[in-house]
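K.L.:
Dropping the sequence and predicted coords here.
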Amino acid sequence: MKYFNFFLVLFLFCHISQGQEKNRFAGFIKIQDTLLIKYKIEFQENGGLISGYSLTDHGGEHETKSRIEGIYDEDTKKISFKEVGLIYTKSPVSLDDFDFCNVDFTSSRFKLGSDKMSGEFKGRFSDGTKCLDGEIAMSSVEKIQKRVAKFTKKVKKSNRIADSIKNKVQNIKIVDTLNLNVLKKNEITSIPTSSKTLKLFVYDGGQIDDDLISIYQDNKPILTKYKISASKKVLEIQLNNDITRIKILSESVGSIGSNTAIIEVLDKGNTIKTMTNLQKGETTEIDILKKKTK
């Protein structure tokens, strides 16, 4: 049971970056005392002002990344932030109903450099209408990494754990999900933009193993059976429609696991780094939605 609990901790947090930045936290949103949703934030503080990102339900069907802004008062140890803009979501969306329940969080017991952050949040739509309220409880990424490292060390020293399990723990791939959106099969990632054009940068971010991909814009091929490499292939996309559909097809998998092409999506406001995780013949889709001017 002791090792089961350690494996549970590792499972929950194995997608955390190896970076040592201080203002990075991971944990859960609790709603109505029963529902737990994974939640992560990364922010910088400058002169009492906070800016950064949040990631809700990372790895889940409704993964959503948003910009956050807020304030920090060093004297009163009060921090508050709210989600102010959608960067991408994997929840179903439409152009006519493009509004989300945004987190507005406050904690009166936080000091920069602390390894915990907790408090209540209010959920609000963009017009201020109430949606869901709840609590947030998070630990610093650095603290979680230390717990994972401690667990890994114990597993390696144990005589009661099979070598096959030790090797799996030793070789766990830690992925920075706050800055890397993993694209899975039959999944649609929606990105709002006010740009008229955007660019795709396609390359292999790891060991080159001859993955092949094809990319389609509104069912028309713009890149065919392309062998990804360390060099970035640049594609410029004209956004002439309200929705531009970018479909990525895995034409083959290389010698190392699944097809893992890095595709960076760049518009005038954001750079979204994505990575495919596809087997041969599988597809994933990125929908670019034009923001309506008010």
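P.N.:
Arrived safely, thanks for sending.
K.L.:
use CA for all of it now, contacts and neighbours both
P.N.:
Will do.
K.L.:
and the lengthiest helix in the chain, how far from the chain's centre?
P.N.:
Among the segments of the chain that qualify as a helix by DSSP state H, the longest is helix 141-157. Distance of helix 141-157 from the chain centroid (C-alpha atoms, centre = their mean, to the nearest Å) equals 23 Å.
K.L.:
now for it, which elements pack on it?
P.N.:
With contacts taken as 3 or more C-alpha pairs under 8 Å, 6 or more residues apart in numbering; DSSP states H and E, helix 141-157 sits against helix 2-13, strand 24-31, helix 163-170.
K.L.:
For the first one, buried residues please.
P.N.:
It stands for helix 2-13. For helix 2-13, burial by neighbour count (16 or more other C-alpha atoms under 10 Å) applies to 6-7, 10, 13.
K.L.:
Surely residue 178 is within a strand?
P.N.:
No: counting by DSSP: H, G, I helix; E, B strand; the rest coil, residue 178 is not found in a strand; it is coil.
K.L.:
so how many other residues sit close to it?
P.N.:
Number of residues near residue 178 (other C-alpha atoms under 10 Å) recorded here: 22.
K.L.:
That one reaches residue 40, doesn't it?
P.N.:
Yes: assessed by C-alpha atoms under 8 Å, residue 178 is found in contact with residue 40 at 7.3 Å.
K.L.:
joint contacts of the two?
P.N.:
When contacts are counted by C-alpha atoms under 8 Å, 6 or more residues apart in numbering, residue 178 and residue 40 are jointly contacted by 54-55.
K.L.:
before we move on, the earlier item: which one of the helices and strands packed on helix 141-157 lies closest to residue 242?
P.N.:
Smallest distance to residue 242 across the helices and strands packed on helix 141-157 (C-alpha to C-alpha): 33.1 Å, for strand 24-31.
K.L.:
ok, second structure coming up, stack it against the first:
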Amino acid sequence: MNGDDKSIITYRIVFEEFNGKVNGYSVTDLDGAHETKNTIVGTYDKKTKLFSFQEKEILYTKSKFEESAFCFVNFSGKVKLVNNTSKVEGTFKGLYKNKTKCIDGTVTLVGSHKIYNFANKVNKKIQKSKKVDQETKNKVNPVKMIDSLKINKLSKDQNLNVFWESKKVVIEIFDAGQEDGDIINLYHNNVIILENYKISNNKKILSIPINLAVKNEFKILAVNEGLIVPNTAKIILIDENRTFELLSSFKRQESASITIIKKSSE
């Protein structure tokens, strides 16, 4: 994905198509400092292979929030099928929320099936190599790296702005892998609401009332690093019928925050 300045930006879309209508979401700048997730709607014509979609609303962003500065993708292009591998190529127009132009560019997307096939081949070579020790083999797994991009990562000093509708925040915290004694503190507007909590495979569920008229910031702090570095926690935020999955990853005493912002009405 690129614009007039010739920069390349990572871009991922996930969608479902039913009777020619497309619904899903996009993620820009995957695992980057400006990672942003938007809902998308569009159409697909099976006869002409024409695929089009528009980004509609921001679900979350790591960028400093200034709604008027966000550029929404409006894409139109062809879907190509070569040897059972899907590829989407086309152009997009970037528009601000007030419909004025911000940037134009091109999009080239490759179906995940091809990427996973390639990653599996690379991983098999790594696993068979006698020059690589087992610990490194476990860490350098291309398939796991691709899977990790499906979940938003929350790293040191980052802030995630999440756009919210309901008057409460339901938070689920658990260890999605091996329990290793990771301990965290959780704060709401600098008031501790979960202290020295040891993360386990069992979900800790919190339901916190909020006032959307004021700032609501949740900070996660790593108290230790457990037996396996770094300190990691799977965090799910639930806003009525919407969920946001996060994976925090910190060294000892590192922290990051989540800011709840009232979703603007269209």
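P.N.:
Thanks, I have it. Everything numeric here is computed off the predicted structure, so don't read it as measured data.
K.L.:
quick one on the thing from earlier: compile the helices and strands packed on helix 141-157 of the first structure into JSON lines and extend it with columns for distance to residue 88 of the first structure.
P.N.:
Below are those laid out as JSON lines (distance: least, C-alpha to C-alpha, whole Å):
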{"stretch": "helix 2-13", "distance to residue 88 of the first structure": "22"}
{"stretch": "strand 24-31", "distance to residue 88 of the first structure": "19"}
{"stretch": "helix 163-170", "distance to residue 88 of the first structure": "31"}
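K.L.:
out of those, which comes closest to residue 221 of the first structure?
P.N.:
So among these, helix 2-13 is nearest, using C-alpha to C-alpha, at 37.9 Å.
K.L.:
What is that closest one packed up against?
P.N.:
When contacts are defined as 3+ C-alpha pairs under 8 Å, 6+ apart, helix 2-13 of the first structure packs onto helix 141-157.
K.L.:
mean shift between the helix it packs on and the second structure?
P.N.:
For helix 141-157 of the first structure, the mean deviation from the second structure after alignment is 2.5 Å (mean C-alpha distance after the TM-score superposition for the first structure).
K.L.:
And that helix, what's buried?
P.N.:
Quick answer for helix 141-157 of the first structure (16+ other C-alpha under 10 Å): 141-145, 147-148, 151-152, 155-156.
K.L.:
ok, now which ones touch the aligned residue in the second structure for residue 102 of the first structure?
P.N.:
In the second structure, the residue matched to residue 102 of the first structure (TM-score structural alignment) is residue 72. By C-alpha under 8 Å, 6+ apart, the contact set of residue 72 of the second structure is 54-56, 94-97.
K.L.:
Could you rerun that using 10 Å?
P.N.:
Shown in contact with residue 72 of the second structure (C-alpha atoms under 10 Å, 6 or more residues apart in numbering): 38, 40, 54-58, 92-97, 99, 101-103.
K.L.:
Could you check how far it is from residue 53 of the second structure?
P.N.:
According to C-alpha to C-alpha, to the nearest Å, residue 72 of the second structure stands 11 Å off from residue 53 of the second structure.
K.L.:
same deal with residue 241 of the second structure?
P.N.:
Separation of residue 241 of the second structure from residue 53 of the second structure (C-alpha to C-alpha): 23 Å.
K.L.:
again, but for residue 157 of the second structure
P.N.:
For residue 157 of the second structure, the distance to residue 53 of the second structure - C-alpha to C-alpha - is 33 Å.
K.L.:
Mind checking which of those two has more residues around it?
P.N.:
Here residue 157 of the second structure and residue 53 are set side by side on neighbour count (other C-alpha under 10 Å), and the busier one is residue 53, at 20 against 12.
K.L.:
Tell me which residue of the first structure matches up with the more buried one.
P.N.:
Match for residue 53 of the second structure (TM-score structural alignment): residue 81.
K.L.:
That match against residue 105, yeah?
P.N.:
Yes: counting by C-alpha atoms under 10 Å, residue 81 of the first structure does reach residue 105; the two are 5.4 Å apart.
K.L.:
Common neighbours of these two, please.
P.N.:
70, 121.
K.L.:
Check the contact lists of residue 72 and residue 53 of the second structure and give me the overlap.
P.N.:
40, 92.
K.L.:
Now the host helix or strand of residue 104 of the first structure on the second structure. Mean distance?
P.N.:
Counting by DSSP states H and E, the element that carries residue 104 of the first structure is strand 102-107. Following superposition, strand 102-107 of the first structure is found to deviate from the second structure by 0.7 Å on average (mean C-alpha distance after the TM-score superposition for the first structure).
K.L.:
what's in contact with the very next helix or strand once past that strand?
P.N.:
Next helix or strand after strand 102-107 of the first structure toward the C-terminus (DSSP H and E): strand 116-124. Under the criterion C-alpha under 10 Å, 6+ apart, residues 25-31, 79-83, 99-111, 129-141, 143 lie in contact with strand 116-124 of the first structure.
K.L.:
Done for today, thanks.
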